[in-house]
Structure formats: structure tokens, C-alpha cells
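K.L.:
Need coordinates for the following:
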Amino acid sequence: MENPAEEEAVGVGFDGARAAVLVAGLRRGFASGRTRSYEWRAAQLKGIVRMIDDKEAEIMAALHDDLAKPHMESYLHEISLAKAACTFALKEMKRWMKPEKVPTSITTFPSSAEIVSEPVGVVLVISAWNYPFLLSIDPVIGAIAAGNAVALKPSEVAPATSSLFATILPKYTDNSCVKVVEGSIPETTALLEQKWDKIFYTGNGKVGRIVMTAAAKHLTPVALELGGKCPVLVDSNVNVKVATKRIAVGKWGCNNGQACVAPDYILTTKSFAPTLVDAMKKTLEKFYGKDPLESPDLSRIVNAKHFRRLTSLLDDEKVSGTIVYGGQQDEKHLKIAPTLLLDVPHDSLIMKEEIFGPLLPIITFNEVEDCLDFINSKAKPLAAYLFTKDKRLEERFVKTVSAGGMLINDTALHLANPHLPFGGVGESGIGAYHGKFSFDSFSHKKAVLSRGFGGEAPARYPPYTPQKQKILRGLINGSIIALLLAILGWPRG
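P.N.:
This is a model prediction of the structure:
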């Protein structure tokens, strides 16, 4: 039976003391051992699948309340991906849980060795507001698949989805080992004061540093899924019609640019820029009409604070006169039209910080090589995109550009492949997840070496002699003769 104090901990007045009660309850649940069994893990994941099926309409309504997200986008980018992550884990989990047999060395002969995946324990997931359903439940799926007890802190910036999680997740999962904590900075701070076995945070670098600082107090490992300015290099050797459609859907079809993998800026050559800009304009008008502020297929900006942040980027005097398409704003409905800017100054605010919205600068250089140099002069992005038919350029891009992940001739789709890790590098994040990488992220890989009582090698024991040292040196260097002598027990004593 649930402890009433634990129930109260996730309600009103959540503070450090109640956070400690919540963590203690999760630790009791984990210590009972039930989260380690395949049956428990599978039951929770099946419950999440049922939750998604049963509550699809409520999930879509919450996403629309929070972001005016189109239903098609809600289904494609959140609901279907969350369900796919869960069903993939259910299909593969038994295989993931099996110990991995590994070779042994001559120095441990005779022996067997394996790597055992064990749950790290009690974990905290702090999620983001831009994909508030997917980015909350996807790490939770990984934590459960790995056998952990988990607390989920949804983003308060998406209050409808946060409230929905608090209401429905306990009805479909084991509430003693899976908890939801609502709230804002005070509640998150209270949670970060506790000792966790892992913290998984999705968001921005500023808060990521706060999470790492708090985790350092307890030497708690962290996974940070951050962002960055994701570049798109467009070569002149492309199908420009297809390229602009894929760039546009990756930018404005992903939450109106409010996505960590959305293209942040385009790089191309000066000679090709007019062709690219003209094609982008035609694509955007086809997608969102002549008055994009009226389009039902564009999400709104999440709140007034972020709306003002984005409009301030356009108000920067350094970008004056660079808008070549869009720029319309509707503050009342928190809408900003898809906006193209050509050759904004490199030191402008829009090129210094992650845009996270519907504004897309296009920067031009004389040569493609200059574009590569520009990308590599910046912080490592979460994603990097290249459009080209030139295989040599593709090879050079993959070899020389460091990014969390990359796509050739498309945007954003790499995160939908559960066989690929999704995560950042450097400023764009620490660690990776999706598919087995989620399971691994919440697992400790325990080394297990097993030996019987035979096969003694007296040479390893004192008193040490020159002869024993010779045998041990031979063993370390892989000598078959030394191995045979060791098996025969020589030298004696």
C-alpha cells in the first residue's frame, strides 16, 4: 500500500523534505527487487502502450493547449514515436537483458567472462517543453526497460501536458516505482538536492550546467540532451525543390522551429544563394499559404517570454534589412511567420544564440570549403545537415564536422531510427539514448569474471623467484610455453 506521506510529496507544497520522502519511497521500491524482473519491466511498458492508445485524444488536446500543435504533428512527432519506442523496447528487452559473453585472456586461463547489465537504481528525468509528451516518456521508457525506479519532472512551461502526465501515468504504471512531480523551479531545485543514481535532463545548456553542478555534490552521473545551432550546408549540386521541402519541414514542421534538431541556419555559396532563396520562398508559400499566420499547420510560440525573445532577434539593428521573406508577427496569438534572412552579420545576436523558433538565417560564402570552416569554428551542434550529390563532399563533411548526429540530404529524421544513438557532443550534450542506447544509458555494465578451483598457477604466488617472474612475463606476453608450464604447476611451491 502507498505511504500517504509519499502521495502528499507529489502534491501541493513539494519541498526538500517531501522530495526526500519521495526518493526514499522509490528506493524502497527498487530495493524490493521487483523492478529488476523482466515481468515487471514488460508490465510497465505494456501499461504505457495502453495509456498512449487510451488517451491519444487527451494527449493531442494537451499538446494543442500548450503549443497549438497541429494534430498531424502531434501524432507523427510525439505520439507515434513514443509508442514505437515502447514497442521496440518490449520486442528487444529480453535480448538486451542477457549477459554479454566476452573473450578471456591467457592471464586468467581457465575462466569465463561476461558483461551484466544492471539497473543503476533510482533515477530522475527532467524533460523539456517543446515536445512535452515524447521528451518526457521516452527517457522513462528507457529507465523502466533497464529496471530502474524513476521520477519524472515534466516541464512547467507545458502545463497541460505536465498535468496530464500527473493524472494518467500513475493509472498505467506501478506508482510505487514510477512517480510524477509537477512544479517549476522550486520543485526542480528540491529534486536536485536529493541523491539520485542518475539524472537525465533535456533542455538548454544554462540549466544543464545547474543540473551538473547539483549532481556533482553526490557524484551522480548525468545525461544531458541539450541543443545548439544546427547548421545546414546546401551545395549547388542538389535537387533544390526536394532540398527546400526537407529543410522547411525540418524547420517549421518541427514545432515551428522550436526543436533541438531544427535547422538553425543555412550555409551556401554566394552564386547559389539566389536560386536557393527563390526555391525556399515557393516551398514556404506552398506549405503555409500567403498568410502563414492563419495557417493551422504552424505551432505557436510557446509563451510571451519566448515570443519577445524571438522578436528581439529581429529588432537587432545589425539584422535590419536582411529579411527576404516573412517576418510577420501576431503577439496576441503568439505567432511568428516563417522568416528567411540573408547574410546577417556573423556577430549579430541571431547568430550567437540558438534561435529555437521560425527564423532562418542564410549565410553565404564564396566556396563550400569556407562553409565547412565556418561550421567547425563554432560549438559542436546537436545535428548537422548536408544537401549534396557530391560523394566527395559528403565524405569530407562526415569526416571533418563534429556533431551529435548528422543527416545527408534530409533533416531531423535520424532521431526516428531506434538503431542510432541520439545525443550531443561538447556543448550540445553528454550521453545518448533511443532504442538500446536508452537501455544502456540507464544501466551499469558490470564486469563478471568467473573461475573454477582448478588451473592453479603457483608462479603468481609468493615467494617470488626469477623462475616465477619469467613464467609470469611469458603469460603476460601470451607465451604458449609459459601457459603450459603454468598449467603444469611449475615451478613448484
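
K.L.:
contacts, neighbours, all on C-alpha from now
P.N.:
Fine.

K.L.:
any idea how far Gly454 lies from Val10?
P.N.:
56 Å (C-alpha to C-alpha, to the nearest Å).

K.L.:
please give me the structure for this one as well, since I'd like to look at both together:
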Amino acid sequence: MIQTETERTSSSTNISYDLLFRKQQAQMLVTGNSSAKTRIEKLNRLLKAVRETYRTQIQEALYKDFGKPHTETDLTEIYPIVKEIKHTRKHLHRWMRKQRVETPLTLMGTSSWYRYESKGVCLILSPWNFPLNLTFGPLVSAIAAGNTVILKPSEMTPHIAGVMQKIIEDLYREEEIAMVQGDADTAKALLDLPFNHIFFTGSPGIGKKVMAAAAKNLSSVTLELGGKSPVIVDESANLKVAAKRIAWGKYMNAGQICVSPDYLLIHHSAKADFLKLIEIEVQKFFTSNPKSSGSYSRIVNQRHYDRLMEHLEDAEEKNGVTRFGGKSDAAENYISPTVIEDLPEDASLMQEEIFGPVLPVKTYKELEEVIAYINSKERPLALYIYSRRKKNINKILGETRAGSSCINSNVLQYANQNLPFGGVNNSGIGKSNGIYGFREFSNQRAVLKQYNRGIIQLLFPPYTSWKQKIAIITLKWF
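P.N.:
Have a look, this model is predicted:
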């Protein structure tokens, strides 16, 4: 059923999404034909805004939204945008050049190439856990590819959403880049529009709804989802190093990270030592009282706090053993860094993506157990391996599937602009970062130019016996 312009207008605003969409649609070819210099100038404006003009406001907003320490904001929200822009500026001229391809002998007399052209009007639906990074990161790629863009940030982090709105309105004309605020109804109204591309970051459940909506208009999609990302520690691993890096990857942003280690699979002989070491590392990071350390975030809101507390209550009912942590304060949406072991498989912590500061621990004896367990579940966004045995590392990489992996580290794969970032199946579709994000927002348009009659014209009708002989020779030798 086609909605009218009035029906698609948000009940909380006077913005006509249809009108905004049509403005960007009218502009898209002009923007799409813009030069690398023009696109870089747009990126430079964004770079100055996040690194200088609005940096203090960004820090304060994220602290208000979920207690994010200012240093963590600099490192995990602002710096990734700065780095993405610098990387894109450096390479954009080369990315935009036409890419020549070889000409087969049967097409002698022609030349072929492909060019990256903008997809058109794009929609970016971003999440709340890294609201600046995961809104402006895809935007960098969309600008680089020459698109017009409508952004819709999460309503769960209203303070930073307000700052981003100011940035967008200050830097860009709405017919090129605009931001729309609102809840799930707003997102649904936007998804009714025939965007040329939709970039969504969030849960697999919502990702399915986004993909279903996109299918109605045959819009292409990039889905950056999540899932339960395992971390494996074998008997050869450097346990002190593993404990420090896993504690950092798991408890940064209070575990509200799509690539956070979701659960630990550790060799039974290493478990006791590892659990002592990770508790020591957590205290080094956040002191014995993370709540007052000044380096530890809060859960984004009461709904997600309640969700995590239900997980912890379920774990207690199912006789899970809390090795450390488990402390909470509803008034501050605070849950301390927590490690739980001996959970049965039907515990909710073992079934659902945790997205919080709780690390379930399972032991194993043979590596085949680990591989079978991981392969029995949906393909994860990330899979982490701590090992000093090349044979074990290669076996895990070869016999499992995941969107990305780190060896003897975690989370850092996202930080390399030369690597594609994204999931597979339940954990996502498509890739981002650097040239991969540029390609995601671009169409590879194939072009073939014919200069003379060429060999292929020898096989045009009418089909004589002589041409049949040529066809047979072509099938055999070309």
C-alpha cells in the first residue's frame, strides 16, 4: 500500500520525509558527478567539526547519554572518524578513476573498463552504542562515493543525536545531507521510501525488518549486525596477555560493542589461572570499585539495564557461578564487569547476544569441541583466537566461518581501514571501512567500447556452415 506524503510525516515533527527525499533525488546526479576535490572539501568540513569545533560538545553529550569517559570518546568515537576521513582523502582520487580490464581475444577491437558511480539517495540508520562513530563513519563513505544522504540516529542517545543534528545542519545543505530525528515509527516511515541504498547497523532481528522493507523497492542494503562473537584461549596462549586484552575488549563501553567478545571458550587446563589474571586486569583498569573509577561507562538506559539484570537473574536461577563482579545500581544503570562460569546451554546468556559487561566462560578439552560448538550456532560478526600454536590457529580459521577475526587480540580489526569490516549471514551483509565502504555506496558500472568490426561480428546471422565451423573452433580453443 502506497502511503501519502502526510502519512509518512512524523507525528513529532513537521518534516515531510517525501519532500526531503524528492529534494535529494533532484540533487543526486549533480552530487554524483562532483569531483574528488569537491567531495574531499565536504569531508574536511566534517573532520574539523568533530576534531575541533564540536569536540567538547561531543564529549559532554556522550557522558550525559551513558557516562562515557572523555578519553574513551576521543579514542572510540572521534578518532575513528578522523582516521577514516584522512584515509579516504588520501586515496579518493585513485578510487574514482576508471579501472581498465583485459580484453579477451574474441572481443578484439574493443576496450573495457568499469567506473564507480554513486548509487543515489542513501539512508543511514545508526545505533546507540557508538552513535557518533557509527553514524558519521558510513557517512564518510557515502560522501566519498558521491551520494545524497538522509541520516537517522538512535533515539536512545538524545544528547549526542542533538549535537550531530547541529553538525549536519551547520555543514551541509539538506538536499545533499540531512538528519532526521525520531523513534521506530520514524525509521519505518523512512524505510517506505525508495532509497537507492540503505546502510543499517543494529541487531539481526531489526536487520531482517530493514531488509524486508528494502526488498519492496529493491533497494540495495548494507547490514552491520552482531551476534555471539566467541573468544578462544587454548593451552598454549600467553594467559597474561590474553587476560589484559580480553578485559579491555569486553569491558570497554561497558561491553556495549558489536565486536565485543561475547563468550569465552578456554582450555580446561588454563581456566583457573586465566580467571585470576582477568580479575587482576579489571582492577588495574577500573580499580576495585569500577563505579567510581571515572574510566567505566554505564548501560545506555533502564530498558537495557533491566534486560541485562534479567540475564543475571536467569544465570543465578540456573546455578551459574559468578567469579567476580555482578554488582549493580539501578539508579545509575550500572553493572560491574562480571565473569560467570558453569552456565547450562539453555541459560539466556548463552542464547542471546549479551551486549553488556558480562562474560560467560566455558571450558573444553579438545579443539574439535570448540569448532563443533561454534559451527552449531549462527555465524558471528567476529571470532577471536589466543594461541601460540600455528596449527591450532589455522585449524580454527579453516574450519569455522565469521565476519572477521583477530589472532592474539580482539576488536582491533575494526581499526584498520585497509581491512573490510562486516559480518556474514546472520551477522551482516556487505562491508565497510576505507575502499570497502566506498564500494558499498557505489555502483560498479561496466563499460565496453567497440572501435571496429571485431571478430565477434563474424558470427552474426545468417548462420552458415562456415560460421558453424568458427563456432566449434571458438568453443574448443577460446
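
K.L.:
where does the TM-score land?
P.N.:
After superposition, the two chains reach a TM-score (TM-score structural alignment, normalised by the length of the second structure) of 0.95; 471 aligned residues with a C-alpha RMSD of 1.9 Å.

K.L.:
Between Gly454 and Val10 of the first structure, tell me which one has more neighbours.
P.N.:
Neighbours were tallied for Gly454 of the first structure and for Val10 using other C-alpha atoms under 10 Å; the higher tally belongs to Val10 (21 against 9).

K.L.:
so that one sits right up against Val180, yeah?
P.N.:
Yes - between Val10 of the first structure and Val180 there is a contact at 7.0 Å, judged by C-alpha atoms under 8 Å.

K.L.:
Which residue is the nearest non-sequential neighbour of the aligned partner of Ser34 of the second structure in the first structure?
P.N.:
Taking TM-score structural alignment, Ser34 of the second structure has Arg36 as its aligned residue in the first structure. Distance criterion C-alpha to C-alpha, 6 or more residues apart in numbering; nearest residue to Arg36 of the first structure, sequence neighbours excluded, is Gly147 at 4.8 Å.

K.L.:
In three-state terms, label the aligned partner of the one you found in the second structure for me.
P.N.:
Under the alignment by TM-score structural alignment, Gly147 of the first structure pairs with Gly146 in the second structure. Recorded secondary structure, Gly146 of the second structure: coil (DSSP: H, G, I helix; E, B strand; the rest coil).

K.L.:
Gly146 of the second structure contacts Tyr116, correct?
P.N.:
No - using C-alpha under 8 Å, Gly146 of the second structure makes no contact with Tyr116, being 9.7 Å away.

K.L.:
Which one's more surrounded, those two?
P.N.:
Gly146 (29 against 20).

K.L.:
Helices of the stretch 301-450 of the second structure, start to end?
P.N.:
302-317, 348-351, 367-375, 390-399, 434-440 (DSSP state H, counting those that start in this stretch).

K.L.:
ignore the last one, the stretch 101-250 of the first structure
P.N.:
Under DSSP H, counting those that start in this stretch, the stretch 101-250 of the first structure gives helices at 134-145, 159-172, 185-192, 205-216, 240-251.

K.L.:
With respect to burial, which of these scores highest?
P.N.:
Among these, helix 134-145 has the highest mean neighbour count (mean count of other C-alpha atoms under 10 Å), at a mean of 26.

K.L.:
list the helices and strands that helix packs on?
P.N.:
Helix 134-145 of the first structure makes packing contacts with helix 38-54, helix 80-97, strand 122-126, strand 149-153, helix 436-441 when contacts are defined by 3 or more C-alpha pairs under 8 Å, 6 or more residues apart in numbering; DSSP states H and E.

K.L.:
can you redo the ones you listed as CSV with mean neighbour count?
P.N.:
Below are these laid out as CSV (neighbours: other C-alpha atoms under 10 Å):
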stretch, mean neighbour count
helix 38-54, 18
helix 80-97, 18
strand 122-126, 26
strand 149-153, 27
helix 436-441, 23
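
K.L.:
what's the closest of those to Ile323 of the first structure?
P.N.:
Nearest to Ile323 of the first structure among those is helix 80-97 (34.9 Å), distances taken as C-alpha to C-alpha.

K.L.:
Let me see the residues that make contact with that closest one.
P.N.:
38, 42, 45-46, 48-49, 52, 116-117, 134, 137-138, 141-142, 145-146, 416, 418, 434-436, 439 (C-alpha atoms under 8 Å, 6 or more residues apart in numbering).

K.L.:
give me that answer again for 7 Å
P.N.:
Ala42, Leu45, Val49, Ile52, Ser117, Leu134, Ile137, Asp138, Ile141, Ala145, Gly435 (C-alpha atoms under 7 Å, 6 or more residues apart in numbering).

K.L.:
And the nearest residue to Ala237 of the second structure once chain neighbours are set aside, how close does it get to Leu312 of the second structure?
P.N.:
Using C-alpha to C-alpha, 6+ apart and skipping the chain neighbours, the partner closest in space to Ala237 of the second structure is Ser387 (4.3 Å). Distance of Ser387 of the second structure to Leu312 of the second structure, given as C-alpha to C-alpha: 30 Å.

K.L.:
so can I have CSV of the helices and strands packed on helix 134-145 of the first structure showing distance to Ala262 of the first structure?
P.N.:
As requested, these are arranged in CSV below (distance: least, C-alpha to C-alpha, whole Å):
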stretch, distance to Ala262 of the first structure
helix 38-54, 26
helix 80-97, 17
strand 122-126, 21
strand 149-153, 24
helix 436-441, 22
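
K.L.:
Determine which of those approaches Gly327 of the first structure most closely.
P.N.:
Closest among these, once you apply C-alpha to C-alpha, is helix 80-97, at 31.8 Å.

K.L.:
re the thing from before, of the contacts of helix 80-97 of the first structure, closest to Leu341 of the first structure?
P.N.:
Using C-alpha to C-alpha, the contacts of helix 80-97 of the first structure come closest to Leu341 of the first structure at Leu134, 30.9 Å.
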